[in-house]
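In: Dropping the sequence and predicted coords here.
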Amino acid sequence: MDKAMLATDADTSESANSYPTSSYSLIDLAKNQIALIEAIVENPRFGGLDAVVSQRLKDLGFLPNTPIRIVAKGLFGKPPYAVQLGSGVQFSLRLDELQKIRCKAL
């Protein structure tokens, strides 16, 4: 009986320590949290320029499966955020740009 309880406790603690696999906006990640970019999504705030902004982000290296990390956040934890791509290059992104980048926390 005790062994069964231990196995159940181990299973519970293991699932509690596992990270969620859902997709987040880059704005939702904590400082120094590492994630993988999943996609660049539409943001209506850019209006007719949304496709141009999306292409620019891709040209800068914000591509699917690229590691990304929040290096620093602005005053009171608000944007702009300094982010670092897996290649080591850093960028400062505003709120609207952060909301376009969907990622999966590691």
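Out: Thanks, I have the structure now.

In: rest of the way, CA atoms for contacts and neighbours
Out: Fine.

In: Apart from its chain neighbours, what residue comes closest to A51?
Out: E42 (7.9 Å; CA to CA, 6 or more residues apart in numbering).

In: before we go on, here's another structure to hold up against the first:
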Amino acid sequence: MRLNELPRGMEAIIDRVEDASHPDPVAGRLRELGFVPDEPVRVVATAPMGGDPIAVSIGFTRFALRRDEAARVIVHVPGQQPGSHP
């Protein structure tokens, strides 16, 4: 599942950040900010009508991401089958 698909309020674990190109400066910056494997992440707010941005938290830090940026972050919900959505 991609971070932009995670419902508001649900916590997931980051698996990886995908590069859209090589090199991908956005993916690199996400990793620098803490979007790294095994880190818990939660969507805390979304823009009206599914727009940009979405607010996500990692630890005590919140980030505003565009949906296309959040789509680079692959996550899983603990206890959920891979490929299934909540």
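Out: In hand now; what should we look at? Treat the numbers as computed from the prediction; the structure is a model and nothing was measured.

In: List the TM-score for the superposed pair.
Out: The TM-score (TM-score structural alignment, normalised by the length of structure 2) is 0.82; 78 aligned residues with a CA RMSD of 1.4 Å.

In: residue in structure 2 matching the residue nearest to A51 of structure 1?
Out: Taking TM-score structural alignment, E42 of structure 1 has D19 as its aligned residue in structure 2.

In: secondary structure class for the equivalent of V75 of structure 2 over in structure 1?
Out: The alignment partner of V75 of structure 2 in structure 1, by TM-score structural alignment, is C103. Secondary structure, DSSP: H, G, I helix; E, B strand; the rest coil: C103 of structure 1 is strand.

In: neighbours around C103 of structure 1, how many?
Out: 27 (other CA atoms under 10 Å).

In: Was I right to think it contacts I27?
Out: No - using CA atoms under 8 Å as the test, C103 of structure 1 is too far from I27 to be in contact (9.9 Å).

In: picking that back up, any idea how far the match of V75 of structure 2 lies from V41 of structure 1?
Out: 11 Å (CA to CA, to the nearest Å).

In: Pretty sure R72 is one of the things the match of E42 of structure 1 touches, is it not?
Out: Yes - D19 of structure 2 lies in contact with R72 (CA under 8 Å); the separation is 6.9 Å.

In: Those two: who's more crowded?
Out: For D19 of structure 2 versus R72, neighbours defined as other CA under 10 Å are more numerous around R72 (19 against 14).

In: I'd like the distance between the closest residue to the more buried one other than its chain neighbours and P48 of structure 2.
Out: Nearest residue to R72 of structure 2, sequence neighbours excluded (CA to CA, 6+ apart): E18, at 5.0 Å. Between E18 of structure 2 and P48 of structure 2 the distance is 26 Å, computed by CA to CA.

In: So the counterpart of F60 of structure 2 in structure 1: helix, strand or coil?
Out: Aligned by TM-score structural alignment, F60 of structure 2 pairs with G88 of structure 1. When classified by three-state DSSP, G88 of structure 1 comes out as coil.

In: repeat for R16 of structure 2
Out: Per three-state DSSP, R16 of structure 2 ends up strand.

In: Run a quick neighbour tally on it.
Out: 18.

In: Could you do R69 of structure 1 as well?
Out: Look at R69 of structure 1: counted by other CA under 10 Å, it has 23 neighbours.
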